[in-house]
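# What follows is a predicted structure for the sequence shown.
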Amino acid sequence: MPHAVSRLRAARLTRSVKPFLARGGPKGERCSGCRLVPSHCICALRPDVPTRAGMCLLMADIEPLKPSNTGWLIADVVADTFAFGWARTEVAPALLALLNNPQWQPYVVFPAEFADDTRVVHELTHNDNKRPLFILLDGTWDESRKMFRKSPYLQNFPVLSLHPEQLSRYKLRRAQSEAHLCTAEVGAMCLALAEDTQAAEALNAYFEVFTEHYLKAKQQLPVDLADDVHLRLQAATHAA
């Protein structure tokens, strides 16, 4: 069954006035399951790991259409991933229902300097009756800041500020700063905070495998399924 980001992508495509052409031209065939060219498909490598946490992706308009989007990887790994297109003037009723569902404790994941100090947290509040729901603003840095400022329905939730110990490993787009992590890297940090350790390790490894396949496809080079990144994914997926 297609996951939430895949469904959002399909819905966005139906609204397109003209076809969305990813780099590679109009004849560039891509796998519908992983968005890579068929020769470098990673669908068979998708991790199947348990998670308690949930992910809510608020996605900028064309973000679901981009093959380089890494929110898709989160949806591959985390069963309870929800995805919604963001618009300043409207909000999906299903999103409001999700945020008000008593089984979830939502956290808006965003840097502390953009939030009121009273909202900022650096750790999760452990509650056996509520599962953490991480709200990730998925877009360019400018788009994410706009979503954070102009989404009044998020204003009553704590802002989870992360402190990465390393620079981003994302190589598929140019970021304004190497300190800006991509969506999958942020998702893995959130899973680690939620003590979904295996899922965090699997998502990190899956992200590295995706990056390698994506770049090797662009270079028209084969991948080595027995190299270090693939072995790390196997180890994370089959961890006890």
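All right, it came through fine. Numbers count the residues shown, from 1 in each chain.
# drop to CA atoms for contacts and neighbour counts, all remaining ones
Noted.
# can you tell me how far the residue positioned nearest the centre of the chain sits from Arg9?
Residue closest to the mean C-alpha point of the chain, counted by C-alpha atoms, centre = their mean, is Gly71 at 2.4 Å. Applying C-alpha to C-alpha, to the nearest Å, the value for Gly71 to Arg9 is 11 Å.
# Please apply the same query to Ala175.
Distance from Ala175 to Arg9, by C-alpha to C-alpha: 23 Å.
# the more surrounded of those two?
Arg9 (20 against 15; other C-alpha atoms under 10 Å).
# so who does that one touch?
Pro64, Leu65 (C-alpha atoms under 8 Å, 6 or more residues apart in numbering).
# Checking my notes, it in a helix, right?
Yes: counting by DSSP: H, G, I helix; E, B strand; the rest coil, Arg9 falls inside a helix.
# Show me where the protein has its helices.
Using DSSP state H, the helices found in the chain span residues 4-14, 71-77, 93-99, 141-149, 183-193, 197-218, 228-237.
# How many residues are close by Phe157?
15.
# any idea how far it lies from Arg169?
For Phe157, the distance to Arg169 - C-alpha to C-alpha - is 29 Å.
# can you list contacts of the longest strand along the chain?
Secondary structure of the chain per DSSP state E: the longest strand is strand 131-138. Residues outside strand 131-138 that contact it (C-alpha under 8 Å, 6+ apart) are 52-60, 63, 71, 103-110, 124, 144, 147-148, 183, 187, 190, 194.
# before we move on, back to that, give me every residue that touches the residue nearest to the centre of the chain.
Counted by C-alpha under 8 Å, 6+ apart, Gly71 has contacts Val5, Leu57, Asp138, Thr183, Ala184.
# Apply 6 Å and report the result again.
For Gly71, the contacting residues are Thr183, Ala184, by C-alpha atoms under 6 Å, 6 or more residues apart in numbering.
# What's the separation between it and Ala10?
Taking C-alpha to C-alpha, one finds Gly71 at 15 Å from Ala10.
# do Ala175 as well
Distance from Ala175 to Ala10, by C-alpha to C-alpha: 26 Å.
# same check, this time on Ser32
For Ser32, the distance to Ala10 - C-alpha to C-alpha - is 10 Å.
# Check Asp142 too.
Relative to Ala10, and taking C-alpha to C-alpha, Asp142 is found at 25 Å.
# this is the comparison structure:
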Amino acid sequence: MDSPAPSKRPHCERCLRPLRSCICRWVAPLAHRVEVLVLQHPLEVANAKGSARLLHLSLPHSQLLVGEVFAEADLRDAGVKHSLLLYPDTPQHAVLGVPPAPKLDPAVLQDPAQLRLVVIDGTWRKSRKMLYLNPWLQQLPRLALSGMPASHYRIRKAHRPDQLSTLEATCYALAQLEGEAVNVRPLLDAFDGFVAQQAAYRPD
């Protein structure tokens, strides 16, 4: 049987989506100092509901890598940045052989320009597997979020109201690290527009 012909629908070269569902109108450039590295699971690349691409396009100091296992050389920063993993504490991962994350030294948080935030973009199950498969990620101190408002990510199923999209979690993390020096509200407002656009494509 012949393989199906590739789609000929025109795509946006910037957001990589079909032109009819282009999300570039929601890109809201954010003036931030903390660098952001997004590690995206391959299954999220073609997911129209995913927020990582919009996040990457809105963050001038960001990089997006796609994969499940990464070479350590691709993850390490060549400069003097201090890398933090945006991930909750997971003591239960000890049964998987994942060591406890090192303690976060408050002193490294004094200069946001010397920080790099590493974000895993995937479902909880996939992100846990990526953490397990990449020992270098296990060596990073973690930044955990708490007391966050309910997510506006109503187009994807969540088990708890405080389970955030990649974009929302990263915005709140940047606000936590940079304080009043960064205004994440315009990007969060743009995210609401993105969510509404995606919801409009779904049947009632």
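Received it, and whenever you're ready, just let me know what you need. Nothing here was measured: the structure is a model prediction, and the numbers come from that model.
# ok, now which ones touch the counterpart of Leu57 of structure 1 in structure 2?
In structure 2, the residue matched to Leu57 of structure 1 (TM-score structural alignment) is Val38. Each residue near Val38 of structure 2 by C-alpha under 6 Å, 6+ apart is listed here: Leu64, Val119, Ile120.
# Need those residues in TSV (columns: distance to Tyr201 of structure 2 and neighbour count).
What follows is the contacts of Val38 of structure 2, written out as TSV (distance: C-alpha to C-alpha, whole Å; neighbours: other C-alpha atoms under 10 Å):
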residue	distance to Tyr201 of structure 2	neighbour count
Leu64	26	16
Val119	28	22
Ile120	26	24
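# of the residues you listed, closest to Pro112 of structure 2?
Taking C-alpha to C-alpha as the measure, Pro112 of structure 2 sits nearest to Val119 out of those, at 16.1 Å.
# So what does the closest one match up with in structure 1?
Using TM-score structural alignment, Val119 of structure 2 pairs with Leu136 in structure 1.
# Okay, its match and Lys27 of structure 1: tell me how far apart.
From Leu136 of structure 1 to Lys27 of structure 1 the distance is 33 Å (C-alpha to C-alpha).
# cool, Leu137 of structure 1 as well?
Leu137 of structure 1 is 31 Å from Lys27 of structure 1, by C-alpha to C-alpha.
# gap between the aligned residue in structure 1 for Arg128 of structure 2 and Arg88 of structure 1?
Superposed on structure 1 with TM-score structural alignment, Arg128 of structure 2 falls opposite Arg145. Applying C-alpha to C-alpha, the value for Arg145 of structure 1 to Arg88 of structure 1 is 12 Å.
# Pick out whichever of these two has more residues nearby.
Neighbours were tallied for Arg145 of structure 1 and for Arg88 using other C-alpha under 10 Å; the higher tally belongs to Arg145 (15 against 11).
# what's around Pro64 of structure 1, how many residues?
Neighbour number of Pro64 of structure 1 under other C-alpha under 10 Å is 27.
# In contact with it, which residues?
Arg9.
# at 7 Å what do you get?
For Pro64 of structure 1, the contact set (C-alpha atoms under 7 Å, 6 or more residues apart in numbering) comprises Val5, Leu8, Arg9.
# Pick the one among the residues you listed closest to Asp228 of structure 1.
Val5 (28.3 Å).
# Identify the residue nearest the counterpart of Leu86 of structure 2 in structure 1 in space, chain neighbours excluded?
Under the alignment by TM-score structural alignment, Leu86 of structure 2 pairs with Val109 in structure 1. If the residues on either side of it in the chain are set aside, Val109 of structure 1 comes closest to Leu160, at 4.7 Å by C-alpha to C-alpha, 6 or more residues apart in numbering.
# Now check structure 2 for the residue matching that neighbour.
So Leu160 of structure 1 corresponds to Leu143, using TM-score structural alignment.
# Please name the residues that touch its match.
Leu84, Leu85, Leu86, Tyr87.
# What's the local residue count around the third one?
Using other C-alpha under 10 Å, Leu86 of structure 2 has 20 neighbouring residues.
# any idea how far Ala150 of structure 2 is from it?
On the measure of C-alpha to C-alpha, Leu86 of structure 2 and Ala150 of structure 2 end up 18 Å apart.
# Just name the most buried of the helices of structure 1.
helix 71-77 (a mean of 24; mean count of other C-alpha atoms under 10 Å).
# so it matches what in structure 2?
So helix 71-77 of structure 1 sits over residues 52-58 in structure 2, by TM-score structural alignment.
# Figure out how far that stretch is from the centre of its chain.
8 Å (C-alpha atoms, centre = their mean, to the nearest Å).
# Average offset of that stretch relative to structure 1?
Taken over the aligned residues, the distance from stretch 52-58 of structure 2 to structure 1 averages 1.2 Å (mean C-alpha distance after the TM-score superposition for structure 1).
# returning to what we had before: let me have the contacts of Pro64 of structure 1 in JSON lines, extended by distance to Asp48 of structure 1.
Converted to JSON lines, these look like this (distance: C-alpha to C-alpha, whole Å):
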{"residue": "Val5", "distance to Asp48 of structure 1": "17"}
{"residue": "Leu8", "distance to Asp48 of structure 1": "22"}
{"residue": "Arg9", "distance to Asp48 of structure 1": "22"}
